[in-house]
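Colleague: how does the following fold in three dimensions:
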Amino acid sequence: MKTLTRLGLIAALAWAAPVSAETVNGLRTVDEFADIADESERSVALFNELMVVIEHPRCLNCHPVGDVPLQGDDMQPHQPPVVRGVGGMGAPGMRCSTCHGAENVTYTSGDGSIPGHVPWHLAPIEMGWVGKSATEICEQIKDPARNGNLDLAGLHEHNAEDGLVGWGWEPGVGREPAPGTQAIFGDLTQAWIDTGAVCPTT
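Modeller: Predicted structure coming up:
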C-alpha cells in the first residue's frame, strides 16, 4: 500500500474531521455551546447569544419602549417625526406605508436607502426592548400576554421565518445587517427552547 504524502494525509484528516462550530458574522452557532454540560447553563448561554441579535439596532429600532421609532446604527429618533399610532402602523396621514414600501429602495445617489417590507410597523409597545436587561427581555418574550400571544413554538417560527424579522439581515444600502443569519438565529432559538428556555438571572 502506498504511503500517504504529507498533503494527502492532511486532506484525509480534514475529510474525516467532524464539522466544527463557527461564528458567522459575529453570531455563534449552536454547536459552540455543546461543551456546556449543565443544560440550564447552556440554555442561559444560548439566550445571551440571542441577545447579540436582539440588542442590535436593526432590532431595537423597531422595539422602542415609547411611541417613536428609532433609526440608524446610532438609534436616533425617526426623521421625519412620526408616532406609533394604532397597531404600530403610524398616525392617520403619516402611516408607515406612506414612505416604506414592499422592498428597500436605494437612493439615486447610491449612498443609502429607504427600508421596505410588507408589513412595515413597530413592534407592540408590550414588546419594547430598548434599555431593558437580558432577564427582562427573556421573561417578556416568553409571556404570551407580552409577545403577541405566542407559545414557544410560535416564538421559534417568528424568529426563524418571519419576513420582517428577516429584514434585519437584508436592511438595504447604508445599514449594517444584524449579526449572523436568520437561520442561525432560529437555530439558537430552538436550542434555547429545547434546553428549557431558561432566562438569565443577572
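Colleague: only C-alpha atoms for contact and neighbour calcs from this point on.
Modeller: OK.
Colleague: give the full set of residues in contact with the residue nearest to the spatial centre of the chain.
Modeller: Nearest to the geometric centre of the chain sits V53, at 4.1 Å (C-alpha atoms, centre = their mean). Contact analysis of V53 by C-alpha atoms under 8 Å, 6 or more residues apart in numbering lists L27, C59, A178, P179, F185.
Colleague: I'd like the structure of this one too, to check against the first:
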Amino acid sequence: MLPRGTLLIPALLFTGAAIAGSTTSDPSSALRSPDSFAGIADRTERSRAMFDEMARVIQHPRCLNCHPATREPLQRDLERHQPAVSMDKQSRALECQTCHHEHNTPTFAGGIASIPGAHGWKLAPASMSWVGKSRREICQALKDPAKNGKRDLAAIHEHMAQDHLVGWAWHPGGTLGPAPGTQASFGALVQAWIDTGAACPAA
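Modeller: Sure thing, here's the model as predicted:
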C-alpha cells in the first residue's frame, strides 16, 4: 500500500532529460562568510565581491528554474519542464500549484523521486528573469522596485533570508542537489552586501 498523499505520475510524462541523473552540485559546498571579505579594504569592491558570492545561489539551477528567460519554468539543471507548461496569459492552462503543493511530494515514477513543493510555489515575474543575464543585470533588477515587486533592500533581505519558497532551494528533495551553503548563511551574506552599499558587479 502506498503512503497517504503519495502522488502517482505516469512515467511517460517524464521522458528524455527529465529522467536524467541528479544534478552535479556539491551538497557540502559552503558559502563564504561576510568576515572572509574583510581583507578587501575598498567598501564598494568588498560589496561587489559579496554579491559575486551571493550569485552562487542566485544563479544556481534551484533558483534559475523559476526565474527563466521565458514564461515557461525549467526543472532539474535548467531543463525543459515536463509536462510542458506556460505562465503566459495567452496560453496558461495550469497554475503551478496544481502539481506543486506545500511540501515535496514523493512519487514512484520512472526516476522522478519527488515533485518539488513549498508554500506559495510560483514562477517569478517576467521582470525578474535571470536566465541568460549577467550578475550585474541581475543585481540591478534585484534592487529596482519597479522590477522586484516594490521591495526595498530590507524587504529583499527578508525575502532571501526568511521566505520558505526561497528556502526550498536548500531542501529540494529527491535527487536534486541543493544550492550552496544554507539559507541562514545566504541571508547573512545578503545583509552584509546591503550594509556595504549593495554594490553591483562590473559585469
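Colleague: trace the residue nearest to the centre of the first structure over to the second structure, please.
Modeller: Counting by TM-score structural alignment, V53 of the first structure lines up with V57 in the second structure.
Colleague: so its match belongs to a helix, correct?
Modeller: Yes. Counting by DSSP: H, G, I helix; E, B strand; the rest coil, V57 of the second structure is part of a helix.
Colleague: and the helices in the second structure?
Modeller: Assigned by DSSP state H, the second structure shows helices spanning 43-58, 61-64, 135-143, 153-162, 164-167, 183-195.
Colleague: so which bits of the first one are buried?
Modeller: Taking 16 or more other C-alpha atoms under 10 Å as the basis for neighbour counts, the residues of helix 43-58 of the second structure that come out buried are 43-55, 57-58.
Colleague: quick one: average offset of that helix versus the first structure, please.
Modeller: Its matched residues in the first structure lie on average 0.5 Å from helix 43-58 of the second structure after superposition (mean C-alpha distance after the TM-score superposition for the first structure).
Colleague: what angle do that helix and helix 183-195 make?
Modeller: Angle between the axes of helix 43-58 of the second structure and helix 183-195 is 150 degrees (criterion: axes from the mean of the first three to the mean of the last three C-alpha atoms, to 10 degrees).
Colleague: with the third one instead?
Modeller: Interaxial angle of helix 135-143 of the second structure relative to helix 183-195 (the same axes, to 10 degrees): 90 degrees.
Colleague: in terms of secondary structure, what does helix 135-143 of the second structure contact?
Modeller: Here helix 135-143 of the second structure touches helix 43-58, going by 3 or more C-alpha pairs under 8 Å, 6 or more residues apart in numbering; DSSP states H and E.
Colleague: mind listing the strands for the first structure?
Modeller: Secondary structure of the first structure (DSSP state E): strands at 23-24, 27-28, 70-71, 76-77, 90-91, 94-95, 105-106, 113-114.
Colleague: of those, which is nearest L9 of the first structure?
Modeller: Checking the strands of the first structure against L9 of the first structure by C-alpha to C-alpha gives strand 23-24 as the closest, at 27.0 Å.
Colleague: one step back: which among the strands of the first structure is found nearest to H63 of the first structure?
Modeller: strand 70-71 (8.5 Å).
Colleague: picking up where we left off before, so which of the contacts of V53 of the first structure comes closest to I137 of the first structure?
Modeller: Proximity of the contacts of V53 of the first structure to I137 of the first structure (C-alpha to C-alpha) peaks at C59, which lies at 12.6 Å.
Colleague: residues in contact with the closest one?
Modeller: Applying C-alpha under 8 Å, 6+ apart, the residues near C59 of the first structure are V53, V165, G168, A178.
Colleague: tell me the contacts of the spatially closest residue to L60 of the first structure that is not a sequence neighbour?
Modeller: Spatially, and ignoring its direct neighbours in sequence, L60 of the first structure is nearest to V130 (6.0 Å; C-alpha to C-alpha, 6 or more residues apart in numbering). V130 of the first structure makes contact with E55, L60, H63, P64, V65, according to C-alpha under 8 Å, 6+ apart.
Colleague: quick one: which of these is nearest D35 of the first structure?
Modeller: E55 (25.2 Å).
Colleague: number of nearby residues for A38 of the second structure?
Modeller: For A38 of the second structure, the count of nearby residues is 11 (other C-alpha atoms under 10 Å).
Colleague: quick check: closest non-adjacent residue to it.
Modeller: Ranked by C-alpha to C-alpha, 6+ apart and with sequence neighbours excluded, the top spatial neighbour of A38 of the second structure is R46, at 7.7 Å.
Colleague: for S109 of the first structure, see how far away the alignment partner in the first structure of the one you found is.
Modeller: The alignment partner of R46 of the second structure in the first structure, by TM-score structural alignment, is R42. For R42 of the first structure, the distance to S109 of the first structure equals 47 Å [C-alpha to C-alpha, to the nearest Å].
Colleague: please name the nearest non-neighbouring residue to A160 of the first structure.
Modeller: Distances taken as C-alpha to C-alpha, 6+ apart place G186 nearest to A160 of the first structure, at 4.0 Å, with adjacent residues excluded.
Colleague: doesn't H156 make contact with that neighbour?
Modeller: Yes. Counting by C-alpha atoms under 8 Å, G186 of the first structure does reach H156; the two are 6.2 Å apart.
Colleague: rewinding a little: now do the same contact list for the residue nearest to A160 of the first structure.
Modeller: H156, E157, N159, A160, E161.
Colleague: just send these back as TSV, with distance to A12 of the first structure and neighbour count too.
Modeller: Below are the contacts of G186 of the first structure laid out as TSV (distance: C-alpha to C-alpha, whole Å; neighbours: other C-alpha atoms under 10 Å):
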residue	distance to A12 of the first structure	neighbour count
H156	38	21
E157	39	15
N159	38	21
A160	36	21
E161	38	15
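Colleague: this completes my enquiry, with thanks.
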